[in-house]
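Undergrad: fold the following.
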Amino acid sequence: MSRWRGDPWAVLVTLSLGFFMTLLDLTAVNVAIPSMIDKLEASLDAVLWVINVYILVLAALLITAGRLGDLRGPRAMFVAGVALFTVASVLCGLAQDPAQLIAARAVQGLGAAALMPQTMTIIIATFPAERRGAALGVWGAVAGVATIAGPTLGGLLVSAAGWRWIFFVNVPIGAAVLVMALTLIPDVRPGRPHRLDVPGVALATAALLCLTFGLTEGQRYGWNAGIWALLAGAALLLAVFLAHQRTRQDDEPLLPFTLFRDRDFAVMSVVSAAVQVGMIGLFLPVMIYLQSVLGFSALKAGLVMAPGMVLSALVSPVAGRASDRLGGKYILMSGLALFAVGMAWLAAVADVGRTWQALQPPLAVAGLGIGCVFGPMVTVALRNVEPRMAGAASGVLNTIRQIGTITGSAAVGAILQNRLAGSLRDEASARAAGLPADLRGRFVAGFDHAAKGGLEVGGGRGAAPDTPPGTSPDLVHHVQRVAAATFEHGFVHALRPTLALPIAVIVIGAASCALVRRHRSEGRDEAPVDSRPMADTP
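TA: This is a model prediction of the structure:
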């Protein structure tokens, strides 16, 4: 493989595989939510922490990892991240309860944070400007492929071998990436070394933790004063963090404000967060809907999502190349508009008893829109960034994306739980009229108690009252049917307002693209990032 060492496309394949691995579990975990709830006896908010703790650690440490990449070398950080992520995947697969799984997912997030910003930094250092859009388009397509492979492969593994294998599958991928990284990626160090801003890291991490805990656990604690105090604390910590960063602008800040003087970078920061809110808003509630309402297996649910995501992966490199020639402004606006239309269409057609075929047109439109976003978004964001700031810009952009993910996940989860609690109560009250009088109060109270105790998503499980001894089998079966119908219709009623949030955020992202400067990259005489090759370490 030595003759391929340093080859830009061989390097891109290696980086893309590592990036793919970090994204695979994010979508695969969404498919496995009902299974993990059953096998680990966990509530919905506990499983949301399995998703959120990974994103929390990732978002909090991305900029720091980007700085460490500048200091220690991006290849060294990439290799360390892949190794840590692979070991943590084994620990996730061996977890015996929600607490163990959440802890292992935190370690996974640490590994992902170490490797992810290095992928963009090395791509920028490896590809000349006239080919960078195509390379970033491929990099963006990896997100689409991971989106396909996550639900589909995750569904296959959950159905055939159990939820633990969505983590164990990372082991061979991680081993292959380690070998490829050590043999194919040269040790290049773009820019100059940076110092770490430890107080900034602590403030940012604390702010994200308060925000995530408040949004994720708000429904469980009835949005009491403590929850609102956490959310207020998050806002205060963010303000202190920004003030702290302002004082360090001449001394290696964690968040260089100079990046945001470039209008295109500032707008793409908003768009990147909006896209992530849209992605998590699509996958989190819709995967639960497919399995818990429509009764699809995990595999079938993944396959239902696959065609739209295949379309996304096919379109993404084309959109990346087009952004090199034409600029990404109108491609981005069109893609985001299609994404929002697809999600709104899906919200309109979602109902109890829908066939998988009825969901394909809106999912295809959403997938087409997603495919037009990732490559052009990164190309526009980094177009005017100075080479010495490439590592910082990569870390900041990825951090903002992940903040969008974690905020979207927590907010969508909070809205889903809140709306589901209310709709289940209303449905239970209406449908209890068809039950014997002595069961009606207990039936409604069962759903109300389930909502207050942390919702367990799945066909009314745990909400239907225990029938008295001697109840006829026909009546028991009737109560179970009514409980299942209550959950199914209640979830559909909660799904639509839940999807309204990510749709609105995507629309705002599309509108903000109007501020992007018109640009044509063709014929630009732009040099690639100045890289200083270092002696390869053994």
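Undergrad: can we go C-alpha only for contacts and neighbour counts from here?
TA: OK.
Undergrad: for the one helix or strand G490 maps to, buried residues please.
TA: For G490, the host element (DSSP states H and E) is helix 473-512. For helix 473-512, the neighbour count (16 or more other CA atoms under 10 Å) marks 479-480, 482-496, 498-510 as buried.
Undergrad: just give the nearest non-adjacent residue to the residue at minimal distance from the centre of the chain, would you?
TA: Geometric centre of the chain, nearest residue: T405, 4.8 Å, by CA atoms, centre = their mean. Distance criterion CA to CA, 6 or more residues apart in numbering; nearest residue to T405, sequence neighbours excluded, is Q276 at 4.9 Å.
Undergrad: does that neighbour lie in a helix or a strand, and which?
TA: Element membership of Q276 [criterion: DSSP H and E] is helix 263-288.
Undergrad: so for whichever helix or strand comes after that helix, what gets flagged as buried?
TA: Moving toward the C-terminus from helix 263-288, the next helix or strand (DSSP H and E) is helix 298-326. For helix 298-326, a neighbour-count test (16+ other CA under 10 Å) marks 298-325 as buried.
Undergrad: please apply the same query to stretch 239-259.
TA: Neighbour counts over stretch 239-259 (16+ other CA under 10 Å) mark 240-242, 244-246, 248, 252-256, 259 as buried.
Undergrad: tell me what the helix or strand harbouring A204 is packed against?
TA: Assessed by DSSP H and E, A204 sits inside helix 198-217. Helices and strands touching helix 198-217, as assessed by 3 or more CA pairs under 8 Å, 6 or more residues apart in numbering; DSSP states H and E, comprise helix 44-72, helix 225-247, helix 390-431.
Undergrad: to A266, which of these lies closest?
TA: Counting by CA to CA, A266 lies closest to helix 390-431 out of the helices and strands packed on helix 198-217; the figure is 9.5 Å.
Undergrad: to compare with the earlier structure, here is another sequence to fold:
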Amino acid sequence: MANPDLVASEPQGAHVVAAQASPCDALVICAQPTSVDRPCRRKRLALAATILGSSMAFIDGSVVNVALPSIQSELGASVAAIQWVVNAYLLFLGSLVLVGGSMGDKLGRRTVFIAGIALFTLASAACGLAPNAAALIAARAVQGIGAALLVPGSLAIIGAVFDGEARGRAIGTWAGVGAITSAVGPVAGGWLVDAFSWRAIFFLNVPLAALTIALAMSSVPNSQRLDAPGQLDWPGALAAAAGLASLTFGLTQASARGFQHPFVLVAIGAGVLVLAAFVMIEARSANPMMPLDVFRSRDFTGANLVTLLVYFGLGGAFFFLPFTLIRAHGFTATEAGAALLPVPVIIGLLSRFTGGLTSRFGSRALLTVGPGVAGLGFTLLALPLVHGSYWTGFFPALAVLGLGMTITVAPLTTTVMGAVSSERTGVASGINNAVARVASLLAVAVLGIVFVWSHHAALTARLDALHVTVDARQIGQLLEPDGQDRPASDGAGTPHATLVARAQAEAMLDALRAVAVVSAACAFAGAAIAAAAIQPRK
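TA: Below is the predicted model:
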């Protein structure tokens, strides 16, 4: 059983950042030892440094989504390229976050945290200066490496600096600020895109990072874990990164080339083989970053499958919804960021209430109901109502989705915590964090196929009905980089061009609905797995 002190020290408000962070971030804090080699005399400044650091990574993971249409137009990027703008970051964050936490335990949390901030900041500046899509993707990959160092470091520092009731208050403060940044981040990022440029969202990290490093240098002790492993699991980390990269690359290319293309088959096959090798490496490693024996727990395996499926759907929705609102509905980046507000706001308002339901009804009941409600939210997003206004089409779906996520996150953390012994809580929470981030990575790649293929099929059907010539179909498609700048026309005059533009917008909405259908199926599957795998409350 899990340590009851951990349960008591985790405030229910710690779940409010679930929309952008990962489900067990607060548990990472709780799992830290309560003693450090050097006491911290400036705890408030240390907390401010860790909150600033983790907030930069959380915001960067969400704000970029509302900037993607602007990035695509300015850099002339393909759909696959803008997928990689997001996936390059998620790939290295998801595959290296476990070894990043181990580095902090071994080399010193402050040292690794500051190194992560510095690397993240240099990469942010490179993103802002990127002359083309390839340079931007490369810089985003380096950003992901920096985030893999700073995110677990920031959580570990909070756990190491605070103990007892002070730790609970610190987690509450961290969670409260996280809730605000989750809600305000996409809106503020959209405003920066509209008022200045998409490059501004990356340059903003530079002064914030300088302040974070100054606070960390002056206030955070360089604590270490005495029981940290002697060697880091670099073979496992490299295998995970290479396998996920190859698999994701193959899936991304499949949307344009098809699964029959030899290049796609080789990439996906190589990814599967390397990931199989990763499992073998972890099974034989003396200090694996992902110990396989924790999956012997039925509850732990079930909780991670639920995490994978629910965050897969959420990651896909948060990627394609802003893109569709901007391209098909003509939203500004600020409006698209504001359109996502129902999810974090509802999580923030209701998390304390739903957190208390876990002890009353048990994790299995809530992990069955929560993903089911989220599935209903995705289903509403798939209905023809999304053709209408935001308030009648998108808002109800996002409100229900937010309610479902609110119900889901607290019992997920509780289940992960209760599935392992207290000394392995940190390992279990780290694995669950990585699963949530890998789920978003796979969602952008897999649902990209669904989106692109559904869009092309729907657009072809509509243009056939309008008797548009083949030559005219190559002009002005909304999925193309400069689709907003070149009006569609086949020489038949403005009225026909308007019909073509409407067909393109409706085809994109059809593609979003197809994505929502898959996301709903995943959420409902998560509910079924929870009902079957999670043990009932005793």
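Undergrad: now the aligned partner of L40 of structure 1 in structure 2. Nearest residue, chain neighbours left out?
TA: In structure 2, the residue matched to L40 of structure 1 (TM-score structural alignment) is L75. Distances taken as CA to CA, 6+ apart put N132 closest to L75 of structure 2, at 5.5 Å, once the chain neighbours are dropped.
Undergrad: so that neighbour is in contact with Q72, correct?
TA: No - contact criterion CA atoms under 8 Å: N132 of structure 2 and Q72 do not qualify, at 9.9 Å.
Undergrad: quick check: the gap between N52 of structure 1 and A337 of structure 1.
TA: Here N52 of structure 1 is placed at a distance of 27 Å from A337 of structure 1 (CA to CA, to the nearest Å).
Undergrad: out of these two, which sits in the more crowded spot?
TA: Taking other CA atoms under 10 Å, N52 of structure 1 and A337 do not tie; N52 has more neighbours (27 against 22).
Undergrad: got the contact list for that one?
TA: T212, I406, S409, A410 (CA atoms under 8 Å, 6 or more residues apart in numbering).
Undergrad: pipe the residues you listed into CSV and attach distance to D70 of structure 1 per row.
TA: As requested, the contacts of N52 of structure 1 are exported to CSV (distance: CA to CA, whole Å):
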residue, distance to D70 of structure 1
T212, 29
I406, 26
S409, 30
A410, 32
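Undergrad: if any of those residues are buried, give me the ChimeraX selection for them.
TA: To isolate the buried members of those in ChimeraX, using 16+ other CA under 10 Å:
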select :212,406,409,410
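Undergrad: next, the mean deviation of the helix holding Q276 of structure 1 compared to structure 2.
TA: Here the mean offset of helix 263-288 of structure 1 against structure 2 after fitting is 2.0 Å, by mean CA distance after the TM-score superposition for structure 1.
Undergrad: likewise for stretch 111-120 of structure 1?
TA: Compared with structure 2 after fitting, stretch 111-120 of structure 1 has a mean deviation of 1.8 Å; criterion: mean CA distance after the TM-score superposition for structure 1.
Undergrad: stretch 45-58 of structure 1 vs structure 2, mean deviation?
TA: In the superposition with structure 2, the average deviation recorded for stretch 45-58 of structure 1 is 0.8 Å (mean CA distance after the TM-score superposition for structure 1).
Undergrad: what is the aligned counterpart of L424 of structure 1 in structure 2?
TA: Using TM-score structural alignment, L424 of structure 1 lines up with L459 in structure 2.
Undergrad: so how far is P4 of structure 2 from that match?
TA: On the measure of CA to CA, L459 of structure 2 and P4 of structure 2 end up 56 Å apart.
Undergrad: higher neighbour count, those two?
TA: Taking neighbours as other CA under 10 Å, L459 of structure 2 and P4 compare with L459 leading, 24 against 11.
Undergrad: what's the nearest residue to the more buried one if we skip its chain neighbours?
TA: Spatial nearest neighbour of L459 of structure 2, excluding adjacent residues (CA to CA, 6+ apart): A507 at 5.1 Å.
Undergrad: cool, V11 of structure 1 as well?
TA: Distances taken as CA to CA, 6+ apart place I185 nearest to V11 of structure 1, at 5.6 Å, with adjacent residues excluded.
Undergrad: go on, D485 of structure 2?
TA: D485 of structure 2 sits nearest to G476 (CA to CA, 6+ apart), 7.8 Å away.
Undergrad: just say helix, strand or coil for the one you found.
TA: Under the three-state scheme (DSSP: H, G, I helix; E, B strand; the rest coil), G476 of structure 2 adopts coil.
Undergrad: check the one 4 residues further on too.
TA: Secondary structure, three-state DSSP: E480 of structure 2 is coil.
Undergrad: what distance do you get for it to T469 of structure 2?
TA: With CA to CA as the criterion, E480 of structure 2 and T469 of structure 2 are 18 Å apart.
Undergrad: out of these two, which sits in the more crowded spot?
TA: E480 (17 against 13).
Undergrad: circling back to that earlier point, between N132 and Q72 of structure 2, who's got more neighbours?
TA: Each of N132 of structure 2 and Q72 has its neighbours counted (other CA under 10 Å); Q72 has more, 22 against 15.
Undergrad: sec struct for that one, please.
TA: Following three-state DSSP, we place Q72 of structure 2 in the helix state.
Undergrad: go on, F259 of structure 2?
TA: Of the three states, F259 of structure 2 takes coil under three-state DSSP.
Undergrad: tally of neighbours for it?
TA: F259 of structure 2, neighbours per other CA under 10 Å, totals 15.
Undergrad: swap in L336 of structure 1?
TA: Neighbour count for L336 of structure 1, taken as other CA under 10 Å: 31.
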